[in-house]
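**Student:** pasting a predicted model and its sequence here:
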Amino acid sequence: MRTNFLCFSCNVLCGLRMTRRVFAISDLHVDHPENLKWVENWSESYENDILIVAGDVTDSLPLLKSTLLMLKKKFDTVFYVPGNHELWVRKESQRASANTGSMDSIKKFNEIITMCEVIDVYTKPKRMTTGEGQDIIIVPLYSWYSTPEEDLDDSLYHCGPEPEDKEKMNKMWMDNHFCIWPKLDTSRSKYFAKLNEEHIKQYDVPVISFSHFLPRIDLVLPTKEEDEAVVKERQLLSLPEMKLQRQGAFPGFNFTRFAGCKVLETQIRQLGSKVHVHGHQHRNRDRIVNNVRYVSHCLGYRMEREKGLMWGLCEWKGPKQVWPLS
């Protein structure tokens, strides 16, 4: 205790301030060697900071564990929620399971949450103190998307300008091949939303919430400012001008079928979140809607980064700071 007091006093006397910021990132996809290397090469300057990882790290349980442990070495505290890729069930994950029965996506989700508890990665709300002495609470929100066939009222589905081929889209969407669902008494989006209910309340300090999936349909398309940020990213990468495409812009596919759910937005508003972080769409966002700042800072795939679509990565060279706001 004496040593800590002396160190603290020295920092104050020398005019130094211990930083304690909140950073966020999603869609690391470290199954891809170039992505894993990118994360490994992050700066070591985050040792006092907090990291939010908004899902889609990997579908491999051993790789997920080793990646989270690596992030814990770089950051003081790590928060995390699974994305859709984590709930893919392959032979490897079945072998890694401690369960005796056959693996499904819900069992795998529960196994991931248990693993995170063991290694001290937070998947439940926790009150934190920033470097400025301000308390905040970080609230992970479990989630899934709702397709229009499963629950139209909760779906973010919006009929696009192009003709849709539902059969083709379902074949293209890999969750339909790798996720295995037990019989549920409600939709998948509402199943996961129910797991959040005990934590959905008003808090006496600023709330930063995060989910993997999108909570609002208007986050799918970019604002003018976000399109301009892509142009800037391409300039930083010395790339020529290009005509920007809308999200999910190729014939016969509509991303909004798989984007997220409305119940997430309801929970965000009930929490009174100041900031909400999400991922999933592999397009970065940063905007304020009705007094909530929505941030998506995805690593995505190399091809997307090489096109400059993951704007902000050149600036931050890692996760993006989301708190303090200034």
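**Tutor:** Structure received.

**Student:** use CA for all of it now, contacts and neighbours both
**Tutor:** Noted.

**Student:** and the helix or strand containing residue 93, what other elements does it pack with?
**Tutor:** Taking DSSP states H and E as the criterion, residue 93 maps to helix 91-96. Applying 3 or more CA pairs under 8 Å, 6 or more residues apart in numbering; DSSP states H and E, we find helix 91-96 packed against helix 61-74.

**Student:** below is structure B, check it against A:
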Amino acid sequence: MSPHRLFAVSDLHLGHAANREAIEAIRPRPDDWLILAGDVAERDEHIRLAFEHFGQKFRQLVWVPGNHELWTRPGRDAVRGEARYAHLVELCRSYGVLTPEDDYPVLNLIGGPVRLVPMFLLYDYSFRPDHVALDDAVAWARESGVVCTDELLLSPKPHDSRSAWCHARVEATRARLEALDEALPTILINHWPLRHEFAVPPRIPRFSLWCGTVKTADWHWRYRAKAVVSGHLHMPSTRLLDDTRFEEVSFGYPKQWQGRRHDPDTALREIMAA
């Protein structure tokens, strides 16, 4: 079987008209796979737009949720929390898009075969200094003028908290990872960064609170990752740690991407197996 190429992008935020126009410039790659690493959009109509648009340009799409897909309005949206996530998974399946609930596929890349591991792990407020207690964490972030909109719009229902939902997702995903064939390397995919040091925006460092969990700090080497793909920070970068490439693949809001690039096609990051 001929090798494929694997590309990734996150944080398309298609609720913005400029971003919907921009993705028209992303050229077709009909033999290749594309990861959509969360925050495609808040509304189903724009998520469907992404699947229809990119489904015509790529052989296979792989999706993981971000926080924006999970946003719902208290008192107005009946399908919230875990039920919202289940709805999104079914939406993906109606388009043939792979999700964290599907079998982890093996893809033959130019550098060799790898297993793609799309994950949904959330965060548990543990990306904070040791002296800040969990119960004080949000107040600590608010002191610097930072409070994530998730506090209002991301319901953990039926879980008691977003932390509890995160821990349930981490344990379920860990069990699946432990059962994998150790002969194959992996590419781990999650909207939120897996390590604290990669989740600290310089201008709003206390936003790290909503960016992941310390429970995944060793997953890149424990589960043989050639690459780790994430978004959320709107800070595209490539970093190397323990021979693993950490790829932050955010597209971003119009005022961000329009200021740093002219061609939206360059936002797609090729993810290599070696």
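**Tutor:** Noted; the coordinates are in hand. Quantities reported herein were computed from a predicted structural model and do not represent experimental measurements.

**Student:** care to give me the TM-score?
**Tutor:** Scored against TM-score structural alignment, normalised by the length of structure 2, the superposed chains reach a TM-score of 0.83; 259 aligned residues with a CA RMSD of 2.8 Å.

**Student:** against structure 2, where does the next helix or strand after the helix holding residue 93 of structure 1 fall?
**Tutor:** Using DSSP H and E, the helix or strand that follows helix 91-96 of structure 1 in sequence is helix 105-118. Residues 81-94 of structure 2 are the counterpart of helix 105-118 of structure 1, counting by TM-score structural alignment.

**Student:** again, but for stretch 24-35 of structure 1
**Tutor:** Counting by TM-score structural alignment, stretch 24-35 of structure 1 falls onto residues 8-19 of structure 2.

**Student:** tell me the span between the first and last residue of the matching stretch.
**Tutor:** 16 Å (CA to CA, to the nearest Å).

**Student:** check stretch 253-272 of structure 1 too.
**Tutor:** For stretch 253-272 of structure 1, by CA to CA, the gap between its terminal residues amounts to 34 Å.

**Student:** and it, what's buried?
**Tutor:** By neighbour count with 16 or more other CA atoms under 10 Å, stretch 253-272 of structure 1 contains the buried residues 253-264, 267-269, 271-272.

**Student:** what's the answer for stretch 89-100 of structure 2, then?
**Tutor:** Judged by neighbour count (16+ other CA under 10 Å), stretch 89-100 of structure 2 contains these buried residues: 89, 91-92, 97-100.

**Student:** now those residues in TSV, with distance to residue 35 of structure 2?
**Tutor:** Converted to TSV, the buried residues of stretch 89-100 of structure 2 look like this (distance: CA to CA, whole Å):
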residue	distance to residue 35 of structure 2
89	15
91	16
92	13
97	10
98	9
99	10
100	12
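
**Student:** can you tell me which of those is nearest residue 156 of structure 2?
**Tutor:** residue 89 (16.5 Å; CA to CA).

**Student:** residues in contact with the closest residue to that closest one other than its chain neighbours?
**Tutor:** Setting aside the residues directly before and after it, residue 89 of structure 2 is nearest to residue 99 in space (CA to CA, 6 or more residues apart in numbering), at 6.5 Å. Applying CA atoms under 8 Å, 6 or more residues apart in numbering, one finds that residue 99 of structure 2 lies in contact with 62-64, 89, 92, 118-119.

**Student:** map residue 249 of structure 1 onto structure 2.
**Tutor:** Using TM-score structural alignment, residue 249 of structure 1 lines up with residue 203 in structure 2.
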